[in-house]
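Asker: prediction below, plus the sequence it came from.
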Amino acid sequence: MSNDWWRTATIYQIYPRSFQDTNADGVGDLNGVRYRLDYLVWLGIDAIWLSPFYPSPMHDFGYDVANYCDVDPLFGSLDDFDALVSAAHAKSLKIIIDFVPNHTSNEHPWFLASSSGRDNPLRDWYLWRDAQPDGGPPNNWFSHFGGSAWSWDERTQQYYLHSFLPEQPDLNWRNPQVRAAMYDVLRFWLRRGVDGFRVDVISHIVKDAAFRDNPANPNFAGEGPDIARLAQTYSSDQPEVHDVIAEIRRVVDEFPDRVLIGEIYLPIERLVAYYGKELGGVHLPFNFQLLDARWDAATIANIIEMYEAALPPGAWPNWVLSNHDRPRIAARVGAAQARLATMLLLTLHGTPTLYYGDEIGIGHVDIALERAQDPWGMREPDLGVGRDPSRTPMQWDASAFAGFSTREPWLPLTPDFATRNVATMREDDMCILRLTSKLLHYRHAHSALGIGSQRLLHASDHVLAYERLQGADQILVALNFCHDTRSFSLPNGLSGAVALSTHSGRSGERVPAKLELRGDEGIVIKIG
């Protein structure tokens, strides 16, 4: 077994705009992350993943990058970033940052040059194409944020491709000069001490060379965002992307002990290809199967078995429950089952990624129309695709603005922030925050949960149970996915005591052969 740190780490995603404001502008910043490092140590986190903080016009809140090698003044400075890395490393915390290679801002100097004329040396750094004979766009591709993926440039009389907003033109990754420039970006941050990258929409960066029309999506039911109308056959997941990713990996491997993570929304059988030939791709292709899964024991068990069976030899699994683009887990399954979901995430085989605020059970936050910020939600307002509810500020205490800021935050807080906050919940031994911290520290203390094997034991009558095993360290996890009491019989020969429960009053309890689980209860049993 490799001793790569990311195999046993728990990654904690921070959306910097929403974590901690230290300069009273209602928006979080890098100094705010540094200010809260002790909390992350207390919680039991190993690595911090920061969503973009680069200079940007903020049409897509930093995913429209205008300069890959600096910090937007909204978030601080390069000195602030260096101070954060130094402070994090002093506390044995790793720093992972977002790398956004598919597109830049339309205000990036590269695009300003590319769009200045067809004869500009950087013209081929982006994807320009002539109009159809009728003047229409080159093909039928949709933007992920609604409407055509092509915008007309009047000055040069061609269309340019933007898989997201028109202000986010796609780079041409078939151009070796683009690749070389982007690899220098990676080295810039690696030299500053970052411990790895989460690569945004990595499966999109290479498009079909012939720009063929995408076929209709046979599963589209007639309602939903534009992007769902077509199968992304030619606009994403092209065979050549794996050669490019192998190059990216070689750059990252120039520096020891770094990790490469890929954002990839694909079925399991296509997802696992991103580990690469001879595992020379991304170390962790994000496994998002739980984000859309039906929340029941049989479905989750099936996902676990399919995923584990599909992993190439030597590949390391990973699990995600929430992120900045999808509804939070508590919004999807409710407060009681969110506790169960936390236990699932932090005991499964593989590296877990925990989204900020999930540890205090933030759920859906209603965003009034006048407070809406997300460009996708505003471009397709009737579809409920807005991502603002998943990006609301972290809630630290019961003071005005929840200790996040001294002024009105950029997005609203939860209505119950006076009780749903870190300071209050740290005093409640049975709340989801304390449960999360206990699970994380228990995970650190037991190699079975860090690197141990996994065996599915039971998946019926709403109960999912599995075993984690590493040498003499043996742990059993049992989860009740319904609101009523359910029972589960331990396999012959196994006995132990309850180490952790999502409910009160069970710690240390010896487990009988037939275990009774209360509604919404999950337990961790130390066998022996």
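Answerer: Nice, I can see it.
Asker: from now on I want contacts and neighbour counts done on CA atoms only, so please keep to that.
Answerer: OK.
Asker: strands of the stretch 1-150 of the chain, residue ranges please.
Answerer: Ranges of strands within the stretch 1-150 of the chain are 11-14, 47-50, 94-99, 128-129, 150-153, based on DSSP state E, counting those that start in this stretch.
Asker: can you list these in JSON lines and add distance to N106 and mean neighbour count?
Answerer: Converted to JSON lines, those look like this (distance: least, CA to CA, whole Å; neighbours: other CA atoms under 10 Å):
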{"stretch": "strand 11-14", "distance to N106": "26", "mean neighbour count": "22"}
{"stretch": "strand 47-50", "distance to N106": "23", "mean neighbour count": "23"}
{"stretch": "strand 94-99", "distance to N106": "17", "mean neighbour count": "23"}
{"stretch": "strand 128-129", "distance to N106": "14", "mean neighbour count": "22"}
{"stretch": "strand 150-153", "distance to N106": "12", "mean neighbour count": "20"}
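Asker: of all those, which one is nearest D473?
Answerer: Minimum separation from D473 across the strands of the stretch 1-150 of the chain (CA to CA) falls at strand 11-14, 23.4 Å.
Asker: let me have the strands of the stretch 1-150 of the chain in a markdown table, extended by distance to V511.
Answerer: Compiled in a markdown table, the strands of the stretch 1-150 of the chain are given as follows (distance: least, CA to CA, whole Å):
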| stretch | distance to V511 |
| --- | --- |
| strand 11-14 | 32 |
| strand 47-50 | 34 |
| strand 94-99 | 38 |
| strand 128-129 | 66 |
| strand 150-153 | 61 |
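Asker: quick one: closest of the ones you listed to I360.
Answerer: Nearest of the strands of the stretch 1-150 of the chain to I360, taken as CA to CA: strand 11-14 at 13.4 Å.
Asker: tell me what that closest one is packed against?
Answerer: Packing partners of strand 11-14 (3 or more CA pairs under 8 Å, 6 or more residues apart in numbering; DSSP states H and E): strand 47-50, strand 351-355.
Asker: putting a second one here so we can go through both:
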Amino acid sequence: MKNTWYKDSIVYGVDIKLFQDSNDNGYGDIRGLMSRMDYIIDLGINTLWLQPFYPSPLRDFGYDISDFLGIDPRLGNMDDFLNLIKLCDENRIRVIIDLVINHTSVDHPWFIQAKSDKDSPYRNYYIWRDEEPENEEKKVMFEGVEDSVWEYVAETSSFYLHSYYKEQADLNIASLQVREEVFKVIKFWLNLGVSGFRIDAAHALTDTVSNDQTTKNNLNEFLDEIRKYTENINPDAILLAEADVDPKDIQDYFGKGDRMHMLFNFFSNQYNFLAMARNSGEALVKGLELTKHVQCKHYLNFVRHHDELNINQLDSDEQKDVLEKFAPDEKMRIYGHGGIKRQLVPMMENDIKKIKLMYVSIFGLPGSPLIHFGEEIGMGEDLNRKLRSAVRIPMQWSDQMHGGFSKAPIDKLNHKPLSNGDYSYSYVNVEKQVDDPASLLSFMKSLIKKRKSCTEIGHGTWDTLSLENDKLLAIVYQVEESKLLVICNFSSKKEKGKLGSIMENDDLVDLLSDSEYKKPSKSIEVNGYGYRWIKVVNQEKII
């Protein structure tokens, strides 16, 4: 039987360190996550994406790993992890974890030995130069933070490559020994019961600039090897990749359906914000059309995740419009203005119509949806914090001490709660919203439930539909004889679209909408920032 469970997934991203502290050491932990499982189940989640929980100096929120086969003792132990997997299995929740194979921490034993001895068996695990290259082509990922991708080590008078922070040394994926280490990591965690991996920084993994030991083709072939190795251990496991690349390069990550199962959809993400900035559904249609040529694809769509909002796939005019609308102040921008360190609700100025539309549109796009923890209650950012720390705020459970995240003294918290302003835990928290039918949390629960019932979105063929109105986005899905029409209005005003005779013999029934509407005939009406998901009954072929 073909593995397709991920097409029905509702993914919930969790940074364990920021979710729930069970022992008051200032760090969220695995037992804390388990204590909140009823909340996750009630939300309607069926897939957890766990961000790094491995031993780490935490220079980059745990993505600087010093042991790929361990649990950070501040977050728990291996028994805790196994108990978490068991609890998730009992509640039919899949668990995928981060597979960070582009780099290690400079505190990893491999690197410590490699930097100390040119003859070390671990030397070739990394990429070295005896002299710093003068004309480096590889782009600095963290512009304004790092000024080079090369860092000098005195022990061997040489330079190592780091695509990200200097504390994260790039692995040499051309090395067969490194690949064997990657396979060991995959086997270890699959045998413990995870259902797959998110491959972090896959776009950097296959970037051969600065590495004269390999070619892009054999790096792409390594993705084939990862897929085969994973499926040999667990045919049901999936691979999700972070690959923020040009449209022409996306096919490399899906291959012929023999590489990644899913990719994060950076295009739908960025063009969704452009659509809202320009009040134009046509803008989001452009984002969809840019990747429509890709074969064997399935995307994970998201509004926000654990990082900044990256807008580098937009052209300069598009970036300008998004920045002026959603990040007008310089302190809202990071990494050379290619990123926005804000959360959705503040960006939408707490306008609930806009907020709902952003989530309905993402849930209605081809693929599967992601919610990052805290989004469902509308958590905000702290612009006084540096870089990505601005959007990495502990979960706000209540209006009690530290938002119910921890009872540790404030100076022991690994990240401080948001205690001031309109989005502090005093005003924005789970307890305040959980029993309020008008809350964002209640809306998100109902949206998740509705999305689960609309299997056409995850499994169907699709096409955009012209309604002769550029304010509207319209997508029609089909699975066998079942059809679904998704329409979103990115204008503040009520808009009409022309259906013409294309569905005149069909019965159109609203499944999800911002208000009650008359049944459409040759035209369809949608309120300002409104939406309609419509079941098409007695269909004619319209795709």
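Answerer: It's in. On a predicted model such as this, the values are computed, not experimentally measured, just so you know.
Asker: could you tell me the TM-score of the two chains?
Answerer: Overlay of the two chains. TM-score (TM-score structural alignment, normalised by the length of structure 1): 0.85; 480 aligned residues with a CA RMSD of 2.5 Å.
Asker: one step back: ok, which of the strands of the stretch 1-150 of structure 1 comes nearest R250 of structure 1?
Answerer: Closest approach to R250 of structure 1 among the strands of the stretch 1-150 of structure 1 is made by strand 94-99 (15.5 Å; CA to CA).
Asker: ok, average deviation of the closest one from structure 2?
Answerer: After superposition onto structure 2, strand 94-99 of structure 1 sits on average 0.4 Å from its aligned residues (mean CA distance after the TM-score superposition for structure 1).
Asker: hang on, the earlier thing: just put the helices and strands packed on strand 11-14 of structure 1 in JSON lines and tack on distance to N323 of structure 1.
Answerer: Converted to JSON lines, these look like this (distance: least, CA to CA, whole Å):
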{"stretch": "strand 47-50", "distance to N323 of structure 1": "11"}
{"stretch": "strand 351-355", "distance to N323 of structure 1": "6"}
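Asker: among the ones you listed, which is nearest S501 of structure 1?
Answerer: Taking these one by one with CA to CA, strand 351-355 is closest: 19.1 Å.
Asker: which of the helices or strands spans K354 of structure 2?
Answerer: helix 352-363 (DSSP states H and E).
Asker: that helix - contacts with which helices or strands?
Answerer: helix 266-278, strand 299-302, helix 440-453.
Asker: equivalent range in structure 1 for the longest one?
Answerer: With TM-score structural alignment applied, helix 440-453 of structure 2 matches the range 432-445 in structure 1.
Asker: need the residues that contact that stretch.
Answerer: For stretch 432-445 of structure 1, contacts defined as CA atoms under 8 Å, 6 or more residues apart in numbering pick out 10, 42-45, 339, 342-343, 346-347, 359-361, 422, 425-426, 428-429, 449-450, 500, 502.
Asker: buried residues of that stretch, list them for me.
Answerer: Buried residues in stretch 432-445 of structure 1, counted by 16 or more other CA atoms under 10 Å: I432, L433, R434, L435, T436, S437, K438, L439, L440, Y442, R443, H444.
Asker: same question, stretch 15-32 of structure 1
Answerer: By neighbour count with 16+ other CA under 10 Å, stretch 15-32 of structure 1 contains the buried residues 15-23, 26-32.
Asker: okay, buried residues for the longest helix along structure 1 please.
Answerer: Longest helix in structure 1 by number of residues (criterion: DSSP state H): helix 176-191. Within helix 176-191 of structure 1, the residues that count as buried by 16+ other CA under 10 Å are V178, R179, M182, Y183, V185, L186, R187, W189, L190.
Asker: that helix vs structure 2, average offset?
Answerer: Averaged out, helix 176-191 of structure 1 is 0.7 Å away (mean CA distance after the TM-score superposition for structure 1).
Asker: quick one: the helices in the stretch 351-500 of structure 2?
Answerer: In the stretch 351-500 of structure 2, the segments counted as helices under DSSP state H, counting those that start in this stretch are 352-363, 430-433, 440-453, 455-459.
Asker: now render these as TSV, adding distance to L219 of structure 2.
Answerer: Formatted as TSV, the helices of the stretch 351-500 of structure 2 follow (distance: least, CA to CA, whole Å):
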stretch	distance to L219 of structure 2
helix 352-363	31
helix 430-433	44
helix 440-453	36
helix 455-459	29
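Asker: re the thing from before, ok, so of the buried residues of stretch 15-32 of structure 1, who is nearest P375 of structure 1?
Answerer: R17 (15.6 Å).
Asker: aligned to that closest one, what sits in structure 2?
Answerer: Per TM-score structural alignment, R17 of structure 1 is aligned with K17.
Asker: cool, S405 of structure 1 as well?
Answerer: Aligning on TM-score structural alignment places S405 of structure 1 opposite S406 in structure 2.
Asker: its match: how many residues sit nearby?
Answerer: Counted by other CA atoms under 10 Å, the residues lying close to S406 of structure 2 total 27.
Asker: tell me the contacts of it?
Answerer: So S406 of structure 2 contacts Q20, D21, S22, D24, G26, Y27, G28, L413 (CA under 8 Å, 6+ apart).
Asker: one step back: thought the match of R17 of structure 1 was touching L75?
Answerer: Yes. Counting by CA atoms under 8 Å, K17 of structure 2 does reach L75; the two are 6.9 Å apart.
Asker: hey, what's in contact with both of those two?
Answerer: Y27, G28, D29, F53.
Asker: S35 is in contact with the third one, correct?
Answerer: No. Judged on CA under 8 Å, D29 of structure 2 makes no contact with S35 at a distance of 10.0 Å.
Asker: show me the contacts for F401 of structure 1.
Answerer: Q395, R407, E408, P409, L413.
Asker: counterpart of Q470 of structure 1 over in structure 2?
Answerer: Taking TM-score structural alignment, the alignment pairs Q470 of structure 1 with V479 from structure 2.
Asker: before we move on, back to that, overlap in contacts, D29 and S35 of structure 2.
Answerer: The contact lists of D29 of structure 2 and S35 share no entry, where a contact means CA under 8 Å, 6+ apart.
Asker: who are the contact partners of the aligned partner of E242 of structure 2 in structure 1?
Answerer: Under the alignment (TM-score structural alignment), E242 of structure 2 pairs with E263 of structure 1. Applying CA under 8 Å, 6+ apart to E263 of structure 1 gives the contacts R198, V199, D200, V201, I202, S203, P285, F286.
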